[in-house]
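> Sequence below, structure please.
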Amino acid sequence: MNLSKKQTERLVKGCINNDRTAQEALYKLFYAEMLRVCNSYVPDKELAKEAFNNGFLKVFQSVNNFDIEKGELGGWIRKIMIYTSIDLCRKELKFNTVSFDIHEHDDYFISPSALEKLYFEDILQSIRTLPLATQTVFNLSVLDGFTHKEIGEQLSISEGTSRWHLAEAKKKLRELLEPGSIQSKERSEIKR
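You can find the predicted model right below:
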């Protein structure tokens, strides 16, 4: 959502002053995009809504910390939503510490031809089949551009463990999404 600097200042000042109109406008403006962010991290729709609402509560409580000179409002809200979603499912995450040889897994990629044939919901459904820990690392790395160091700090795991989860996610997604794979054929049969 690209707002002008003036629009952003007006919304932020209104929210700082507890102006319900400004709060409602901010909420409605970012509703769909931020709910989608929460849905990508939290597998249960009701929990995703809870993460979304908790995230917006945090936004309203800390809006006075937002600095218009340092970043874009949508990006700031997105980070809050990501961290809130992760916090909500942190109890369920089970990370195993593993050693990881990065060169061992260089061939894990998903071909563009496989991705061209899929819709967002198909991809999201495939991502949701991954174990929650692997899914979270995949989302943080691929969808949101976090480094393995940042992922490790956020999830209290090593960079090597983060790399292992990402490689594992790519491997499993490739198996699911590649044309001609058993899982891909099964999905085609179900859709007919």
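> From here on, just use CA atoms for contacts and neighbour counts.
OK.
> can you pull out the helices in the chain?
5-16, 20-41, 45-62, 73-89, 112-116, 120-127, 132-138, 148-155, 159-177, 182-191 (DSSP state H).
> Show me what counts as buried in the second one.
Buried residues in helix 20-41, counted by 16 or more other C-alpha atoms under 10 Å: 22-23, 26-27, 30, 34-35, 37-41.
> which residues touch E72?
Residues counted as contacts of E72 (C-alpha atoms under 8 Å, 6 or more residues apart in numbering): none.
> Adding distance to Y108, write the buried residues of helix 20-41 out as TSV.
Below are those laid out as TSV (distance: C-alpha to C-alpha, whole Å):
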residue	distance to Y108
A22	46
Q23	44
L26	40
Y27	39
F30	34
M34	30
L35	30
V37	25
C38	26
N39	25
S40	22
Y41	22
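> To compare with the earlier structure, here is another sequence to fold:
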Amino acid sequence: MSLFRSKPHHQLIAGCKANERSAQEGLYKLFYADMLRLCYRYLKSDELAAEALNMGFLKVFQNINSFDQQKGELGTWIKTIIVRTCIDLNRKEAKFIEATDLAEDAHAAFIAPEVLNKLYVQDLVKAIRQLPTATQLVFNLSVIEGYNHQEIGEQLQISEGTSRWHLSQAKKLLRNMLQPANPSTNDPTVNPNEAL
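Model prediction:
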């Protein structure tokens, strides 16, 4: 175990507040892997993900004096800053489709459990990164982060209906990407007559 990982959070926080380079390095190393994975989910390229990570940690160090250990957990605070940084980077490319009173299509959103069981995390992240930017943002905030449509609307400055539409669209697109092709047409061992 490294020296940084063994240091309690409060010591790292105090060091960062005192602008100590070793404490900043320790905090960065402690949260680096988790926050980089978070950036990969939100951004389409590895370069943008690395940019968001570094910009986010710069904001962490610039605002560390505002962090209150009594009000929340350090990892959650850092994650919030990183997510907002990703949203800001994505907002430039995001094209939100305005939608009103669109009901989610339950059938379109369904992904068979056996498909999900076979997926690796990397496959799912790769599929999420292929979504249109605005749709990817809404999907991450809703499904991964657990925000409701009102909260998403406030963060992205869109209506709740628009948020719902993008979530529904994300599920449809992911279902199409993740569902296996019709086995009756791709499996040479299946008799087409029996498949009907």
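> rewinding a little: quick one: closest of the helices of structure 1 to D101 of structure 1.
Closest approach to D101 of structure 1 among the helices of structure 1 (C-alpha to C-alpha): helix 159-177, 8.4 Å.
> helices and strands around that closest one, which ones?
helix 120-127, helix 132-138, helix 148-155, helix 182-191 (3 or more C-alpha pairs under 8 Å, 6 or more residues apart in numbering; DSSP states H and E).
> Report the secondary structure element holding the nearest residue to A195 of structure 2 once chain neighbours are set aside.
Nearest residue to A195 of structure 2, sequence neighbours excluded (C-alpha to C-alpha, 6 or more residues apart in numbering): S184, at 5.8 Å. Using DSSP states H and E, S184 of structure 2 falls within helix 183-186.
> Following element in sequence after that helix, please.
helix 192-195.
> Which neighbouring elements make contact with that next one?
helix 183-186.
> ok now the helix it packs on, how far from the chain's centre?
34 Å (C-alpha atoms, centre = their mean, to the nearest Å).
> hang on, the earlier thing: I77 of structure 1: which of the helices and strands packed on helix 159-177 of structure 1 is closest?
Of those, nearest to I77 of structure 1 by C-alpha to C-alpha is helix 148-155, at 16.8 Å.
> Residues in contact with the closest one: which ones?
Outside of helix 148-155 of structure 1, the residues within contact range by C-alpha under 8 Å, 6+ apart are 90, 137, 140-141, 157-163.
> tell me the average deviation of it from structure 2 after fitting.
Mean deviation of helix 148-155 of structure 1 relative to structure 2 after superposition (mean C-alpha distance after the TM-score superposition for structure 1): 0.9 Å.
> What residues sit buried inside that helix?
148, 150-152, 155.
> the inter-axis angle of that helix versus helix 73-89?
Helix 148-155 of structure 1 and helix 73-89 are oriented at 50 degrees to each other (axes from the mean of the first three to the mean of the last three C-alpha atoms, to 10 degrees).
> From the chain's centroid, how far away is helix 148-155 of structure 1?
14 Å.
> relative orientation of that helix and helix 159-177 in degrees?
100 degrees.
> quick revisit: need the buried residues of helix 148-155 of structure 1 in CSV (columns: distance to F52 of structure 1).
As requested, the buried residues of helix 148-155 of structure 1 are exported to CSV (distance: C-alpha to C-alpha, whole Å):
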residue, distance to F52 of structure 1
H148, 25
E150, 22
I151, 20
G152, 23
L155, 19
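> unless I'm mixing things up, the residue nearest to A195 of structure 2 is touching N193, no?
No. Using C-alpha atoms under 8 Å, S184 of structure 2 makes no contact with N193, being 9.2 Å away.
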